[in-house]
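Visitor: Okay, predicted coordinates and the sequence, questions at the end:
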Amino acid sequence: MAFRVLIIGGSVAGLTLANILEQYGIDYLLLEKYDAIAPQLGASIALLPYGMQIMDQIGLLNRLLDIGEGVDCTLLRGPAAERLKDFDMFGDWLEELFGTRMTFMERQQLVQVLYDHLKDKSKVLTSCAVQTIDQTDGQVQVTTTNGDVFSGQLVVGADGVHSRVREEMWRHEAMSNLRFDVEEMRRSITCTYRCMFGISPKPEQHILNHTFKVYHHNASYLCADGPMGNMYWFAFFKNERQTTGRDIPRYTAEDEAALLAERGGDALFNDIKFKDLYESRSRATLVPLEEFVLEKSFHKRVVLIGDSFHKMLPLIGHGGNSAIESAALLADLLMDELQQNKSPPTNASIERALSTFDRRRRPRTRALQQASLDLQQLEALEDPVKKFMMLRVASSLPFEKLALLGYIQSVTPSHTLHYLPAPTRKGRFPFTDGGVQVDERPTSVTLTSCILLLTLALIGYFTSQKAISDSIIPVYALWVVESYRPAFLLSPLSL
C-alpha cells in the first residue's frame, strides 16, 4: 500500500509542505477550500532568514528576492513621530550574519510562487472544504462539504487559525478520552490585540528601503517598503479586554470606521498620520490577533502545522516563518520513517514521528510567541515602566546590538531540510537545531549590571545630563552585551 499525505489548506504552510514532499518523492494531495489558489486577501509577509533558507533549499530564493523588497534600515519613532533610534545598517548586518535580510512581499505573491513551483498541479484541488475526518486502522478519510471522499495515510491540517481539521482532531480526541475538554482547548486560544493591515502607495516623503516602527500608548505601527511603489503597513491595537475561544470577535466595516475615528490622528513619520495611509489604501483589513500554542499538535494520523497549531503576534514576523519551518521539520520526519521502513509506516511509527515533531516544535514556537508578546507590550507603551524603557532607556542603548542578539537567538535554532542541498546563502552564524549557545553569567552579576544601567538612564533623564546618555550608557550597555562572548574571557570586558 502506498503512503499518501492529505494536506488541508493551500496557503504558505500547506504549499511549502507540498513542494518539499514533491521533491522528496512522497505522494500527496492538497485540498483547498477556496475556488482558487492565492486569493487576494490584502496581506503582506516578511520572510526572515530562517524561513528564507528553506525557500532557498527548495529552489525559490532568487524568485522571492526578485518579487520582494529587502529591509535596509529600520527607524524607531515615538508618539509625536520624534526620532528615537535609526538602525542604518540593520539589513546589511542581517545579511552578513545569516545570508539574507528581512524581505517583505505580498502574501498572495508568495503563495503563487509556491504553487507555480509545483511540477504536478493535478495534486492541488480547489473548492474542497473539509466537513469530516474519519480514521481507521492505517488510513484516514476526508469528506468534503460537496460530498467527495479522499483517502490517505496522514492528514496535515494547514488550514489556518480557524482550522476545521483542528476541530475534527479534537472531536476524535474527545471520543477516545472522556477527560478531554474541547471547550477548554478552545479557551486556550486568546486575543488581546487586533491589527489593521493594509497596502498603500508609498508617501512622497518616504525614503526607499526604510522601515518605520512607531510607538503609541496601547498601539504600535510597522510601515515597510514593498515592491512596485507600495508600502505595507500594520497597525496594532490593544483591546479593552482579553477574549478567548468562541468569544473572539470578527470585525465589521463599522468597527474599522470607529477605530479610524479614535486613532486616525496618530503621528507616524514625516508628517504622515495613520489616517493618511488608511485613506490612500488599495486594501486594508481589520482582524483579531489570536495567540496560542496547543498542548498537543496531533491525534493518531492527524497533525497540525502553521497557524492551526501555533499562532503568535505578527510584529516580528515569526508566524509565517514558523509555519514554513514546521512544514520542513514534518517533511523530514516523514522521510526518516519512509527511509527506515520499506513498508508503509505503521501506527506506531507514525505516532513516533508526530511525537518527535510535537516535542521539538512546542518549545520553539512558545519561545517565539512569548518574544512577540513581550515586544508588542513594550512597543505599545502599555504602562509607565514600558513607556520609560522604550522612549528613554532604549533610545540611549546600542539597541541594534541588542536587537541582533535577539535575532541570533531566534533565527539560529532553526531547521534546515535534511534531504535537499544546503542553503546557498550562508552568513557567519550557521542554522542549527541547537542554536547559538550563550555562556551563562551569574544571575546576581547580570541583575546588578541591569540595575546600574537603569540607574544611569534615570540620572541622565532627570538631570538632563547628555554626557551620561550619549557616552556612558552606550559604553556600559555594550559591556553588558559583549562580555558574554567567550572570546572576551581574558579581556577587561569580562570583569
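Guide: Noted; the coordinates are in hand.
Visitor: Please make it C-alpha for all contacts and neighbour counts, starting now.
Guide: Noted.
Visitor: ok, now which ones touch Arg361?
Guide: Shown in contact with Arg361 (CA atoms under 8 Å, 6 or more residues apart in numbering): Ser326.
Visitor: Helix or strand: which one has it?
Guide: If you go by DSSP states H and E, Arg361 is part of helix 347-379.
Visitor: what's downstream of that helix, the next helix or strand?
Guide: Downstream of helix 347-379 (by DSSP H and E), the next one is helix 384-388.
Visitor: Tell me which residues of that following helix come out buried.
Guide: Under the neighbour-count criterion of 16 or more other CA atoms under 10 Å, helix 384-388 has 386-388 buried.
Visitor: what does stretch 111-125 give?
Guide: 111-115, 118, 124-125.
Visitor: Also stretch 138-147?
Guide: Buried residues in stretch 138-147 (16+ other CA under 10 Å): 138-144.
Visitor: Next, please give the residue ranges for the strands of the stretch 1-150 of the chain.
Guide: Under the criterion DSSP state E, counting those that start in this stretch, strands of the stretch 1-150 of the chain are mapped to 4-8, 27-31, 44-47, 69-70, 73-77, 83-87, 103-106, 124-125, 130-136, 139-144, 149-152.
Visitor: Comparison target, given below:
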Amino acid sequence: MDSRLKVLIVGGSITGLSLALMLERVGIDFLLLEAHVDIAPELGASIGLCPNGLRILDQLSCYDSLQEKSQNHSVNNSWYGTLAGRKVKEFEGLGGAVIERHGYPLSFIDRRMLLQHLYDSLRQKHKVLTGKRVVSIVKSDDVAVMIRTEDGSSYTGDVLVGADGIHSRVRREMARLDPAHDYIESASLHAHWACLFGISRNVPGIAKGDVGYVFGNRFSYLLGDGPGDRSYFFLTKRLQKRVFGSDIPRFSDKDKEAFVKPHLDDHITSGLRFRDMYDKRMSSVLVPLEEIVYKRWHYGRIIAIGDSSSKMLPITGQGGNSAIENAAVLTNNLFDCLKTSPQNKPTVEQLDTVFEKVQELRTPRLQKFVTMANKRQAVDALLTPELEEFALTRMPQLQAEVILRGFQTEFGQAASLNMLPVPYRPRTVPFADEQPQEKSKKGDIMAKL
C-alpha cells in the first residue's frame, strides 16, 4: 500500500518498534521518537516470548533471525519448588510439546536483545530518532497532530500512537487536552506487588532450557535460563498494602538493597542460594508492578497501546506478547481504514471508529491476562492456606496435559496481521484465525482477538 498517512510513534518499546516494523511492511509511513539515546538500553530485564507473539514476528520475517541471534534458545523443562530447594513438580519436555502443538517455542531472552533485533529488522532506520523525549502535544485537530520534544523540535503527523509505557506522557497529554474525561484513572491504576528483575551470568545451578518457579511466603521467584551463559531472575514480593495512582512508589538503590537483603540466603534450588545468583548479576532493577486495563485508550487522532493502555504482572510472560498483538490489531484496522479513505487520509471520525474497534477487540483478552497473572502470582506467593495447599499438595498431582490445555486457551485466540501470510510451521493445534469456520465469520470478534 502506498499511503499518504503518517503515524508518529512515541516510544521505542517492544510495542513501538513492533508497530514501526508492521507499518513499514504494509507501506504506511511512520516516524518513531525514543527518549533514550540508545534504542536498546540496558535496563536489567528479560522477556518471555510465546507462540502468540512469535507467530507475528514470523509474519514480519524476523523470527528465524531472532532464533539465530538467541542461539535457538528455548524453554524445555518447567519445574516448581520450595525454599528448601526441593522440587515439588517437574514437567519434562514441556517446551517440546508446546512447539509440537503451536509451532513456536517458549523462550527467555534479554529485553534489549529483542529491541535491538526489531530495530535491526527495519529497512528505514532513519525514521527512528533517539534522544527525543516528548514533552507535549501541541495540537490535535481535524487536520493533524503535532508534538514537541525536550530539545525544542516539533513533529507533525496524521496519527499519534503512545507506546511509551505505564508512565506514558502521551496519556497524560490526552488528559490535559480532554479534561472532561479521566484518562489517568488513578483510582484504578494500582500496585500490590514489587519485583526485582535481573540478569546474571555463569550461574551453575540453573540448568539449560529450564524455567523454575519457587514458592515463598508472600513472595516468589521465577528463574529462567537464557542464551549463552545468561540466567534470569524475578523476585516478586507483596507490598504491605495496595497503593494507587501517584502513591505508587519509585524505588532507589537503597530500597533495592533493603528489598534483597532478607532473601540472600533463600535456597532457590538444591545447592543454590539467591545470593549466589545475585552476586553474579550483570544488571538488576526494582520496580512496582502496576495492574490495569485502561477504560479510555484514545482521543481525536491519538491512541495509547501496549503498557500505555494495560499492565499485568510478569509471571505469565504475556506482557510483551500482548504488546505485539496490540500493534498487530492497530495495524490491521488502520490498513482496512485506508482502503476506504479519500486519498488515504482518514478523518478524525474515521480514526475514532478505528481506535474504538481496536480497544473493543483487545480489552477482553487483556483483562483475562491481567486476572490470570494475578491469580497465578497469588498461588506462587502462597497468599492463603488454600493456595498453599493447592501449590504444595495438588500441583504435584497435575499432569502436563492440564498445563498444555491452559496454553491452548492462552495462545489460541491470538491476533495476527491480516494482510501478511503466516509462514508454515508444523503444528497440531491451529490458532483460532487459522480455522476455516472462524475465517468465514469475518465479523466475529473472537476470530480477530
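Guide: Arrived safely. Since this is a predicted model, take the numbers as computed values, not measurements.
Visitor: rewinding a little: average offset of the helix holding Arg361 of structure 1 relative to structure 2?
Guide: Mean deviation of helix 347-379 of structure 1 relative to structure 2 after superposition (mean CA distance after the TM-score superposition for structure 1): 0.6 Å.
Visitor: For that helix, grab the matching residue range in structure 2.
Guide: Aligning helix 347-379 of structure 1 against structure 2 (TM-score structural alignment) gives residues 348-380.
Visitor: Excluding chain neighbours, what is closest to the equivalent of Pro41 of structure 2 over in structure 1?
Guide: Mapped onto structure 1 by TM-score structural alignment, Pro41 of structure 2 lines up with Pro39. Spatially, and ignoring its direct neighbours in sequence, Pro39 of structure 1 is nearest to Gln108 (6.6 Å; CA to CA, 6 or more residues apart in numbering).
Visitor: What's the match for the one you found in structure 2?
Guide: So Gln108 of structure 1 corresponds to Arg112, using TM-score structural alignment.
Visitor: Could you check how far its match is from Ser74 of structure 2?
Guide: Distance, Arg112 of structure 2 to Ser74 of structure 2, using CA to CA, to the nearest Å: 17 Å.
Visitor: Without its sequence neighbours, what residue ends up closest to the aligned partner of Glu95 of structure 1 in structure 2?
Guide: By TM-score structural alignment, Glu95 of structure 1 lines up with Ile99 in structure 2. Nearest residue to Ile99 of structure 2, sequence neighbours excluded (CA to CA, 6+ apart): Pro105, at 5.0 Å.
Visitor: Neighbours of the one you found, how many?
Guide: 24 (other CA atoms under 10 Å).
Visitor: Do I have it right that it meets Ser74?
Guide: Yes: under the criterion of CA atoms under 8 Å, Pro105 of structure 2 makes contact with Ser74 at 6.0 Å.
Visitor: so who does the residue nearest to Phe390 of structure 2 when sequence neighbours are not counted touch?
Guide: Nearest residue to Phe390 of structure 2, sequence neighbours excluded (CA to CA, 6+ apart): Val379, at 7.8 Å. Each residue near Val379 of structure 2 by CA under 8 Å, 6+ apart is listed here: 387-388, 390-391.
Visitor: Tell me how far Val379 of structure 2 lies from Gly216 of structure 2.
Guide: The value you get for Val379 of structure 2 to Gly216 of structure 2, if CA to CA is used, is 10 Å.
Visitor: How about Ile292 of structure 2?
Guide: Ile292 of structure 2 is 25 Å from Gly216 of structure 2, by CA to CA.
Visitor: Just put the buried residues of stretch 138-147 of structure 1 in a markdown table and tack on distance to Asp433 of structure 1.
Guide: A markdown table is the format used below for the buried residues of stretch 138-147 of structure 1 (distance: CA to CA, whole Å):
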| residue | distance to Asp433 of structure 1 |
| --- | --- |
| Gly138 | 31 |
| Gln139 | 32 |
| Val140 | 31 |
| Gln141 | 34 |
| Val142 | 34 |
| Thr143 | 37 |
| Thr144 | 37 |
